[in-house]
Each structure stands twice: as C-alpha cells, then as structure tokens.
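>>> Test case, fold it:
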Amino acid sequence: MPDTALLDQTRSLIRQARSIVVLSGAGMSAESGIATFRQASTGLWSRYSPQDLATPEAWRNDPALVWGWYLWRMAAVRAAQPNAGHLALAKAAENRPLVVVTQNVDDLHERAGSREVLHLHGELFAHRCFACARRCSEVPIPAVDDEPAHVDPPRCTHCGGRIRPGVVWFGENLPEAPFRAAVEASQSCDLMLVVGTAGVVHPAAALPSLARQHGASIVEINPQQTELSTLADVCLRGGAAQVLPKLFDASPEQLG
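Purely as a prediction, here's the structure:
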C-alpha cells in the first residue's frame, strides 16, 4: 500500500482538479479475475496466438474457432464482478466531472455504475455484422467452461453475414468517436489517473503525455513500474481495488 504522504498528495490533486480523466487498463479488470493478455504465465496470449484468434484474417479462416473463443471470454466476463476500484470511480463521478477512458473491452465500469466510459479498443458485447457492420442484438452467452469450443457465429438478419464481437482486432483502426473524445478529454483535464496499464499499447499509451503537455498532473496506480512511471507526478504502488477507494473515501465536501 502506498504511504500516507503519497495518498494525501493525490487527494490534494483530486480536490484541486476541475476535470479528471481515468485511463484504465487490463490490470484493473484482472483484479476482478479477468485474464490479461500479456502476463507471462497466465496471460491469454501465453496459451493462444493473436494471429489465430484476434485478426480479420483469423475470422475469415476459421470463424467458428474465433467466435467460440470470444464466447468463452464473454462468459468469463459475465461471471466476473466489478471490484472496489470500479465502484470507487463510479461513486466519485457522482460528485465531480470524471471521464473513464478504458483499454478494456469488458463492461465492468458500466456495471459498477460509471456512465461516461470511452472504450478505445471496442466492446466485447457490442456485436456487429462482419459484412455490413450493422449492430446486432444480444446473443446467448453460455456458462463458463474450462476451454473454448468451436461455435458457428450467428447470422445478420439484414444481410446474412456472420456476427462478430465488437472488439478491435490487430490490424484494425480504433473506433474514431471514442478515441476523438478521449483525446479531447485528455487535453482539457486537470488530472489523469493511469490505472492498471503498462503503457505499451499505442495510441492509448500516448494519452498521458498529451494530458501532461496540456498542463494536467499525472498519477499512476499500478503495483509495478511501467513505461509511464517516469511521466507521473505521483506513483502509487498498489492495485486499483486497493488504492482507488482510499483516494475517494472523503466526503464530497472534503473533495470539493
């Protein structure tokens, strides 16, 4: 747990800030039990190949493999619950301008109660047609299983194309509207909290530098040092579920 002086320094920055942006990454969802991609021993890419599962080419080659794997991920996300960090941010946003910019494709921020959430890498449950890009209604999610299975994806009711998950695959562009809004929020905020991200995936990793260039203070919340640590004004070594409730545990009057 970070020492009291660093926590107090961050609380002071929160009190002074007129606008806060939170950039959240995979580490935040990991505290709810959702596997990350890059962790060496347990990350999803230690067991599965990105080229086989997360590219447009993989979808064209074997859509049943890809869709089955994403159904498996959807089931795991549905079984997970928002952690104390998600809940603290949602509560904090009730009393101050606070935007969550997330690299995560899960819906844990929304289920915790956050209303202003920008998904830079898409949304796992925002299904759409691979052929015509029309949004699709909710699809049945199976119970969590030990391993993914081959499942034929459903068909679009408009054109008959295959329905795909709403995530950004390798080789695809970020969704334009959320990224543009994230850039604008980063340029106008007074404080950015960088939570649970290693700062290696671009262009999201450039947002803290952009915020800093426009005068914002940067606070990193992560158990480990990252590529963004040298940029931060304060580094709080701990997880989101541990640290965020302590930053926002004061009353609205105390926090301004």
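>>> CA atoms for contacts and neighbours, from now on please.
Noted.
>>> would you list every one of the strands in the stretch 101-250 of the chain?
With DSSP state E, counting those that start in this stretch as the criterion, the stretch 101-250 of the chain has strands at 117-119, 122-129, 163-167, 191-195, 217-221, 234-236.
>>> Any chance of a markdown table for those strands, columns distance to residue 204?
Formatted as a markdown table, the strands of the stretch 101-250 of the chain follow (distance: least, Cα to Cα, whole Å):
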| stretch | distance to residue 204 |
| --- | --- |
| strand 117-119 | 10 |
| strand 122-129 | 13 |
| strand 163-167 | 15 |
| strand 191-195 | 11 |
| strand 217-221 | 15 |
| strand 234-236 | 19 |
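>>> Here is the second sequence; please produce its structure so I can put it next to the first one:
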Amino acid sequence: MQKIVILTGAGISAESGLGTFRAEGGLWAQHKIEDVATPEGFARNPKLVVDFYNARRAQTAEADPNAGHLALAKLEAEFAGEVVLITQNVDDLHEKAGSQKVIYMHGALKGALCAACDTRWPAPMVMAPGDACPNCDRPTARPDIVWFGEMPYDMDEIFDHLAGADLFASIGTSGNVYPAAGFVAEARRCGADTVEFNLEPSLVGSQFDDIRIGPATETLPPWVDEILKS
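A predicted model of the protein is given here:
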C-alpha cells in the first residue's frame, strides 16, 4: 500500500469540544444556517456573520487536539508511503496535532478572504465588517470559509488524490453533504479499499468495505498502529 487518502468531518473534533454548534445552547443553535453560512446571509447582515465566526475562532483557539488527531499525525509522520489528509472542518486541530499537509476543502477559520480580488491572508482573532483587503484596500474582507452554495476548495487536487488512493478512510462525517459524500464512490471506482469511522454508519456507510463504530479517540489509534505494523 502506497497511498492513503483520509477525509475528516465534525465527528473527529467533537471530542475536543468543537462538535457542539448544533447542540442546545451551542453557536449553531442560536442562528439559522442561511443567516450565517451563505453569501446571501453575509450580504444581508455582515456583522452577524463576522461576529459568528469570531466566536468560532475564539472557541477553536482554546481547543486542543485529541487522540484521533494525534493518531492521524502519527500516521502521516511514520507511514512509508503518502498520506493525504482532507478535512471538511474549519478548525486547525489537525495542524495543532502535528499534521503537516492538510487540505481545507471548506476553508479555515484562521484565514481571511477578499471578496473583490480573492487575496487571502491570516485572519485576526477578531474581524470586523468592512475590514480592508491588504492587497486592493477595498473594504471587502470576509472569513475564508466555503459557505452553502459555494464551491469547495481544491476539488481537482482532491479527485486526483482519490484516483491514486490504495485506501480511503472517512472519519466522523455524516455522508449527507456533497461533494464529500461522493468521495467513497469515487475511491471505490478507482480501486481503493475503503473504511469508515463513525459513531454510527453514515448515509453512505453501505458503500464502505469496513465500518468501525465508536469515538475517533478510541478507534483511530489502534487502526493507525495496525497500518504501521503491516
């Protein structure tokens, strides 16, 4: 086995305290998705959206990677072949754990984006509506987050990796958000073995060769050890 492609979702960060946005009292529960996670919502009320992501950025800054994140960083560091880590998450816990190469298909809280010229730069801890772009100086800064209705980042690169994968692993994803939900079918079509890690089978769980049920902190470390010893 030469290449492992891994997709992670909210489930891997839940045990670090970042999976609570939809829980009662959590950040997501206080807002409608169309108000804080769409271009239209940003156009209607940029302050609401910027404040929402400021709160998420502050929460993420206080979070620590868990054993699942650390196991994947270990796999990347010690596996003899190539490990490609793709995440639907916008936190930086994979990097905090030591992962060196992370593809953020939905953007990242640590980034800011100019809606006018597409320049990207590190976001301050607290952004404000009307922040100026450091390149064109227009007041068009926004969080560098892929909102509903926008195209995820690096899709050509991701599908190239899926085409070359010997093993595809999906961790903590629901299987109801495309295009990520279609990655397992693409990997299988290209000949990869597939495994899912989740608290329960996802909506596309039937497409995986192997499903391992349980918290990522408990299922990922032994799986990584299995691979490194094989």
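>>> Any idea which of the strands of the stretch 101-250 of structure 1 gets closest to residue 40 of structure 1?
strand 191-195 (19.6 Å; Cα to Cα).
>>> which helices and strands does that closest one pack with?
Helices and strands touching strand 191-195 of structure 1, by 3 or more Cα pairs under 8 Å, 6 or more residues apart in numbering; DSSP states H and E, are strand 20-24, helix 207-213, strand 217-221.
>>> Residue 126 of structure 1 matches what in structure 2?
Using TM-score structural alignment, the equivalent of residue 126 of structure 1 in structure 2 is residue 111.
>>> who's in contact with its match?
Going by Cα atoms under 8 Å, 6 or more residues apart in numbering, residue 111 of structure 2 touches 120, 121, 122, 123, 143, 144, 145.
>>> Counterpart of the fifth one over in structure 1?
Translated: residue 143 of structure 2. If you follow residue 143 of structure 2 across to structure 1 using TM-score structural alignment, you land on residue 165.
>>> I'd like the distance between the most far-flung residue of structure 2 relative to its centre and residue 118 of structure 2.
Most distant residue from the mean C-alpha position of structure 2: residue 137, 29.7 Å away (Cα atoms, centre = their mean). Residue 137 of structure 2 sits 12 Å away from residue 118 of structure 2, going by Cα to Cα, to the nearest Å.
>>> before we move on, what about residue 160 of structure 2?
24 Å.
>>> Excluding covalently adjacent residues, which one is nearest to residue 41 of structure 2?
residue 35 (4.3 Å; Cα to Cα, 6 or more residues apart in numbering).
>>> My guess is that neighbour contacts residue 47. True?
No. Using Cα atoms under 8 Å, residue 35 of structure 2 is not in contact with residue 47, being 10.9 Å away.
>>> ok, back up a step: just the element for the residue nearest to residue 41 of structure 2, please.
Taking DSSP states H and E as the definition, one finds residue 35 of structure 2 inside helix 33-36.
>>> What span of structure 1 is that helix aligned with?
Under TM-score structural alignment, the match for helix 33-36 of structure 2 is residues 50-53.
>>> And the contacts of the matching stretch?
Applying Cα under 8 Å, 6+ apart, the set of residues contacting stretch 50-53 of structure 1 is 57, 58, 59, 65, 66, 69, 170.
>>> Quick one: average offset of that stretch versus structure 2, please.
Superposed on structure 2, stretch 50-53 of structure 1 shows a mean distance to its aligned partners of 1.2 Å (mean Cα distance after the TM-score superposition for structure 1).
>>> Nothing else from me, thank you.
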